[in-house]
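Asker: okay, structure incoming, though there's no sequence with it:
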């Protein structure tokens, strides 16, 4: 199965590509603006593809007409490229629940769905039309992808956003949306994908709670429900890497030193300790949902992190001379290496209990892009 993702470098496209990589071992063809700007290039990029997840769209523009027609134009260019292939290609359309509403965005998405359904059907392919609610998650673009991304970045920066006109909004985490899109590949359906309703003020309340206990003190807030955990991971992405590392207060007396490693306000968790010999490393994996902490107790360590499907590496140097910790953001490959001349002692904490048959842990090296 060769899958292409339109809008593959955008928010939901990135999450979907990460999920295909983690759970299916697939390296999708990611299509961006340059591909859609050149019809011949788009056709060539699709030449070896038999399934497409169409996510590319226009959420905001200078005019209502640009929003509506921008979405239709993207769908038409995709349809023309598929028609030029002259063979069946299955398509999953990341549509919106607003497609049934009479507004510019809704009209554009509805027309896009109709256009693609006809083109795919004429070629003998299968078309899945998924109507998604409001999507949120890690690395959303503030002021564009959702109010959740905006709130997360504003609160993480210490500002105080204000809610005007509170109401209940149905939210779906980007990984759950990606799971639905991938699961619909090869099917002929039109389906509403449900999220979880939550008041806008409640989302902001959660972010303020996270900020108070996490950003200021390094304590883990109550993440006992999937919504809390997903919002927390969204907030954590907005704080990374600026808030790290954190060094807790050390209480010293004639007996030695004492310091807290984790203070959790709710939800499951487990802790373990490792020793690592000089020159050796641990990690080389990433997580989709797990909250994980590396706490250097003794020795000299270097922690490397790379956002999945990106090249830039973030590095932290930690020392047991000043015990400190860094939390691993979701969808970032990470490792820890002993860069000292003595044994490294590290405490690890995660919000999930470790079950070998259902680990949220996917191997990959910091230095390579191909799935392990």
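Answerer: Right, received. Where do you want to start? Predicted model, so just to flag it, every value in this text is computed and none were measured.
Asker: contacts, neighbours, all on C-alpha from now
Answerer: Noted.
Asker: if I look at the residue nearest in space to the middle of the chain, how far off is residue 335?
Answerer: Using Cα atoms, centre = their mean, the residue of the chain that lies closest to the mean C-alpha position is residue 138, 4.2 Å off. Distance of residue 138 to residue 335, computed by Cα to Cα, to the nearest Å: 20 Å.
Asker: and what of residue 144?
Answerer: Separation of residue 144 from residue 335 (Cα to Cα): 32 Å.
Asker: ok, these two, which is more surrounded?
Answerer: Taking other Cα atoms under 10 Å, residue 144 and residue 335 do not tie; residue 335 has more neighbours (22 against 13).
Asker: could you look up the SS state of the nearest residue to that one once chain neighbours are set aside?
Answerer: Leaving aside its sequence neighbours, residue 335 sits nearest to residue 283 (Cα to Cα, 6 or more residues apart in numbering; 4.2 Å). Using DSSP: H, G, I helix; E, B strand; the rest coil, the structure places residue 283 in strand.
Asker: the closest residue to residue 301 other than its chain neighbours: how many residues sit nearby?
Answerer: Residue nearest to residue 301 in three dimensions, not counting chain neighbours: residue 338, with 4.7 Å by Cα to Cα, 6+ apart. Applying other Cα under 10 Å, we find 24 residues neighbouring residue 338.
Asker: next one for the comparison:
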């Protein structure tokens, strides 16, 4: 927001590729761009008309105007979407659109961020991801578009299945269980101890996939969707191992609610970069 008496130096407009197609919506977007161009020119501001394609992202509204949201909603509920008419799609992750609009990415990056898939190809990718994730495995997220599609899909799963049961194998030597099976892409594992009563976390991520697994002790993992008030609480302990995945755009924390030291394993697909930590403070 500009302070009173100041003039905008850059104006970014969330336009649409429909501006070139016609129709009431496309014509309205084109007319708005023309008016904004004139206003920006009058004050000497740099104007960017970002012709945004099909947007997708976490918590998109299904059965509205985004086929990705509809597919994810149905797949998360075990249903099998059907494609009646196939066509090409130009897809852009909503968070990339936001970065373009606020200037985090230059406007010239728009085309490099767009992914072209057919409707059938999109459904095939999401169906494969849903099948892999139904076992608790992490699908191949080596490509950016697959990571963004998987994070989008996960946003429809979290409230239905906030935790993944793990199989504990025990014998006279002790016990063993697998924490994460990944089918492609980078990954990083870490480990922490937490004293009784202490809370870790209180932040959210925009891009990274993160999995918490308590190895020993008792804890409560809490998650809250941004801009929402409802909190999901998952009780975890080392005797009954669960994997809890942190959905993107959800604030989360973990609290040691036991009397002993808490041991927790963390896995993320993101190799930590201190210059771009993708960790934004937010209290659950």
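Answerer: Ah, there it is. This one's a predicted model, so the numbers in the text were calculated from it and none came from an experiment.
Asker: tell me how they score on TM after superposing.
Answerer: After superposition, the two chains reach a TM-score of 0.91 (TM-score structural alignment, normalised by the length of the second structure), with 281 aligned residues with a Cα RMSD of 2.2 Å.
Asker: before we move on, the earlier item: for the residue nearest to residue 301 of the first structure, what are its contacts?
Answerer: Neighbouring residues of residue 338 of the first structure by Cα atoms under 8 Å, 6 or more residues apart in numbering: 276, 277, 278, 279, 280, 281, 299, 300, 301, 302, 344.
Asker: what residue of the second structure takes the place of it?
Answerer: Matched across to the second structure, residue 338 of the first structure falls on residue 256, judged by TM-score structural alignment.
Asker: gap between its match and residue 263 of the second structure?
Answerer: In terms of Cα to Cα, residue 256 of the second structure sits 9 Å off from residue 263 of the second structure.
Asker: what do the two both touch?
Answerer: Residues touching both residue 256 of the second structure and residue 263 (Cα under 8 Å, 6+ apart) are 194, 217.
Asker: surely residue 318 of the first structure touches residue 296?
Answerer: Yes: counting by Cα atoms under 8 Å, residue 318 of the first structure does reach residue 296; the two are 6.6 Å apart.
Asker: tell me, what's touching the two both at once?
Answerer: Shared contacts of residue 318 of the first structure and residue 296, defined by Cα under 8 Å, 6+ apart, comprise 324, 325.
Asker: how about the nearest residue to residue 351 of the first structure, chain neighbours excluded?
Answerer: residue 269 (4.0 Å).
Asker: just give me the match in the second structure for the one you found.
Answerer: Here residue 269 of the first structure is matched to residue 187 in the second structure, going by TM-score structural alignment.
Asker: who's in contact with that match?
Answerer: Going by Cα under 8 Å, 6+ apart, residue 187 of the second structure touches 267, 268, 269, 270, 271.
Asker: can we see that at 6 Å?
Answerer: By Cα atoms under 6 Å, 6 or more residues apart in numbering, residue 187 of the second structure lies in contact with 268, 269, 270.
Asker: which residue ranges of the stretch 1-150 of the first structure form helices?
Answerer: In order along the chain, the stretch 1-150 of the first structure carries the following helices (DSSP state H, counting those that start in this stretch): 11-24, 33-37, 39-45, 64-85, 104-122, 147-156.
Asker: wait, the second structure
Answerer: Here the second structure has its helices, by DSSP state H, at 23-43, 67-76, 94-102, 110-113, 119-133, 144-154.
Asker: circling back: hang on, isn't the residue nearest to the centre of the first structure packed against residue 234?
Answerer: Yes: contact status for residue 138 of the first structure versus residue 234: in contact at 4.3 Å, counting by Cα atoms under 6 Å.
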